[in-house]
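Undergrad: I'd like to go over a predicted model; first the sequence, then the structure.
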Amino acid sequence: MKEHYYTIGEVAKLSNLSVQTLRYYDQIDLFKPAHIDTHTNYRYYKDNQIFYLDIIKSLKYIGISLEDIKRALGLTSEELLVFLEQQEQRIEQKIARLNEVKYTLLKTKKQMQEQIDIPIFGDVYVQVEEEMPILQVTTTELTPTSSTNTYYATLTKIIEREGSVLNSRYGCIFPLARYTDVHSIIYDAIFTPLLTERTFSKLSPNIKQTIKPAGKYVCIAFIYHPDTYFSYYEKLRVYVEAQQEAYESIVYELYMPASFTFEYEKKFIVELKVRQKINCVKNLV
């Protein structure tokens, strides 16, 4: 049976590829014509070559580089199977990463919505909250007037080392008690909320991955200033002590930017939270 030849235009239509693409594939020795007319320089392709274009398109669709496709076309069937299994694993990793990115986006949107939905600044309010995974570092000398940058940088390095996403928020933990002034409040830990569900490995003894538990919280929010911080804390403490419900003796302090626009003097919202007793904080590790 006489072999049928196709012009480059006909192959372009059959394969839904442009003539320019086919010429480029020829230049890089990925898909060459079976015959080139020396007088007209026209390219001609055989029937059985179209099959290879389908393979090229399939591999390119899943993100394989043209160089790797070129190498794959020279493999035996057994070698090609191994190659495809490797690509499958790579795609699964990409899917997992994209799912993590999607989860991070949803968590970030939720946090921003919660910030927008703060009922009123300077007054106590009650809200039900979901559990919040956090990464925290122990501290023993910091107060609400201290700089927490060094501790926050420690958490940042761990999160970035694991290839995770950094939160724009950070917080502190200290005991609920009667203090004399803002300087007598001593933090037990500095933390940052985690935007992913991954578990962090090889943490030093003073750093742990844990959870701010879900539940009913009594809260107060205000724009941070060292001169007014203590009065807002006292307002929350007095409210808690006046309630008949039992509350935990832990204060979660959460810092967040008041806005995401560029400002020379950045303002921060502080939200203090005390949880009604239900169950104990649970660790991830």
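TA: Received the coordinates, thanks.
Undergrad: Going by C-alpha atoms from here, please, whenever you check contacts or count neighbours.
TA: OK.
Undergrad: can you give me the helices for the stretch 151-285 of the chain?
TA: Per DSSP state H, counting those that start in this stretch, the stretch 151-285 of the chain carries helices over the ranges 229-242.
Undergrad: Over to the stretch 1-150 of the chain?
TA: Using DSSP H, counting those that start in this stretch, the helices of the stretch 1-150 of the chain run over residues 8-15, 19-27, 50-61, 66-72, 77-116, 149-161.
Undergrad: Can you show me the strands along the stretch 151-285 of the chain?
TA: 170-175, 189-193, 207-212, 215-223, 250-257, 268-275 (DSSP state E, counting those that start in this stretch).
Undergrad: Give me the angle between the last one and helix 77-116.
TA: Orientation of strand 268-275 against helix 77-116 (axes from the mean of the first three to the mean of the last three Cα atoms, to 10 degrees) gives an angle of 90 degrees.
Undergrad: next, the one to line up against it:
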Amino acid sequence: MDTRFSIGEVSKLHNISIQTLRHYDKIGLLKPAYVNEKSKYRYYSVKHFIILDLIKQCKAMGLSLDEIKILVNNYTSINSILDIITKQKEIVEEKIKELDSIKNNICFLEDRIQTVLKEGINEPFIKYCTERKFIKYSNTHRYTEEFEINLSKTLGYIEKKYGSTNKELVFPTSYEDFKNQEKLTYNNLMISINESMDIDEKKVITLKSGNYITINFDDDYKDTSKYYRKLVEYIEKNNIIVSGSFYEIYIMTRCGIDKEEKALGQIQILIDENK
């Protein structure tokens, strides 16, 4: 008679918990060779060791227990094994792409937050920026329900068409209007794009490379006027000539348990180096 091994011995030999072996028995994946009717103790044979090795190998490939059960029941069919392994490889490759995308998003956000903390918050400074590209969308006035609906539709469209990308929202606003009237008007929205996004150049807005007067903030995004004031004061105090509009850029928006909304962002305006 074949040597029988108790469930405890199999557990130790194969580094598998007794609870797991009992579960395998319950779902019909690995039935014991013999069960003592009185004690209900489970006993296994050497042949079960081969099946356990196969189960471990399949789990290492990420197969579900149902898929492993199919393999175990058809272990003599190389074609069935190859079919399941091939499908699993495709699933793993898709997961790798998804995880790479998640990692890129994490690294992007981590870098942006670290950069802001290094640069400092609430005080103007001059920062050199390389050329940046955005898609421009016409939108209704900010802080309205219609604006939020249109923004959600726009972001949903971009995600569906281009996948998960690192997106920064940018709101241009007139320098002259704020300087002369302290008026902030948000009628347009720009969303950052990257090289992997195939977009008609006619729809792309490019922010030139150059030195930008910049202020970082972490505050209620509905209360940014004070940061614009600081920028205007900095510009006038240092007799700086600027070009174009202000750009209010959002890195991360969040809402706490107290329902208070805050956003990490920055406001920039290009210095006119030709004057």
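TA: Received the coordinates, thanks. The shown structure was predicted, so the numbers you read here are calculated from the model rather than taken from an experiment.
Undergrad: one step back: so for residue 89 of structure 1, which of the strands of the stretch 151-285 of structure 1 sits nearest?
TA: Smallest distance to residue 89 of structure 1 across the strands of the stretch 151-285 of structure 1 (Cα to Cα): 28.7 Å, for strand 207-212.
Undergrad: Switch the helices of the stretch 1-150 of structure 1 over to a markdown table; also include mean neighbour count and distance to residue 210 of structure 1.
TA: Formatted as a markdown table, the helices of the stretch 1-150 of structure 1 follow (neighbours: other Cα atoms under 10 Å; distance: least, Cα to Cα, whole Å):
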| stretch | mean neighbour count | distance to residue 210 of structure 1 |
| --- | --- | --- |
| helix 8-15 | 15 | 54 |
| helix 19-27 | 14 | 53 |
| helix 50-61 | 14 | 41 |
| helix 66-72 | 15 | 43 |
| helix 77-116 | 13 | 17 |
| helix 149-161 | 14 | 13 |
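Undergrad: Distance to residue 270 of structure 1 for the ones you listed - can I get that in CSV?
TA: Shown next, in CSV, are the helices of the stretch 1-150 of structure 1 (distance: least, Cα to Cα, whole Å):
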stretch, distance to residue 270 of structure 1
helix 8-15, 60
helix 19-27, 57
helix 50-61, 48
helix 66-72, 52
helix 77-116, 10
helix 149-161, 16
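Undergrad: Of all these, which one is nearest residue 173 of structure 1?
TA: helix 149-161 (13.1 Å).
Undergrad: which strands and helices sit next to the closest one?
TA: Packing partners of helix 149-161 of structure 1 (3 or more Cα pairs under 8 Å, 6 or more residues apart in numbering; DSSP states H and E): strand 132-138, strand 189-193.
Undergrad: Pick the most deeply packed of those.
TA: Mean neighbour count (mean count of other Cα atoms under 10 Å) peaks for strand 189-193 among those, with a mean of 24.
Undergrad: and for it, what are the contacting residues?
TA: Here strand 189-193 of structure 1 makes contact (Cα atoms under 8 Å, 6 or more residues apart in numbering) with 132-140, 148, 151-152, 155, 167, 169-174.
Undergrad: how about the helices of the stretch 1-150 of structure 1, which one is nearest residue 256 of structure 1?
TA: helix 77-116 (8.3 Å).
Undergrad: Next, the angle strand 215-223 makes with that closest one.
TA: 70 degrees.
Undergrad: what's the offset of helix 77-116 of structure 1 from the middle of its chain?
TA: Distance, stretch centre to chain centre, for helix 77-116 of structure 1: 11 Å (Cα atoms, centre = their mean, to the nearest Å).
Undergrad: What span of structure 2 is that helix aligned with?
TA: Mapped onto structure 2 using TM-score structural alignment, helix 77-116 of structure 1 spans residues 78-117.
Undergrad: how far apart are the matching stretch and its match in structure 1?
TA: Stretch 78-117 of structure 2, aligned to structure 1 and superposed, deviates on average by 1.7 Å (mean Cα distance after the TM-score superposition for structure 1).
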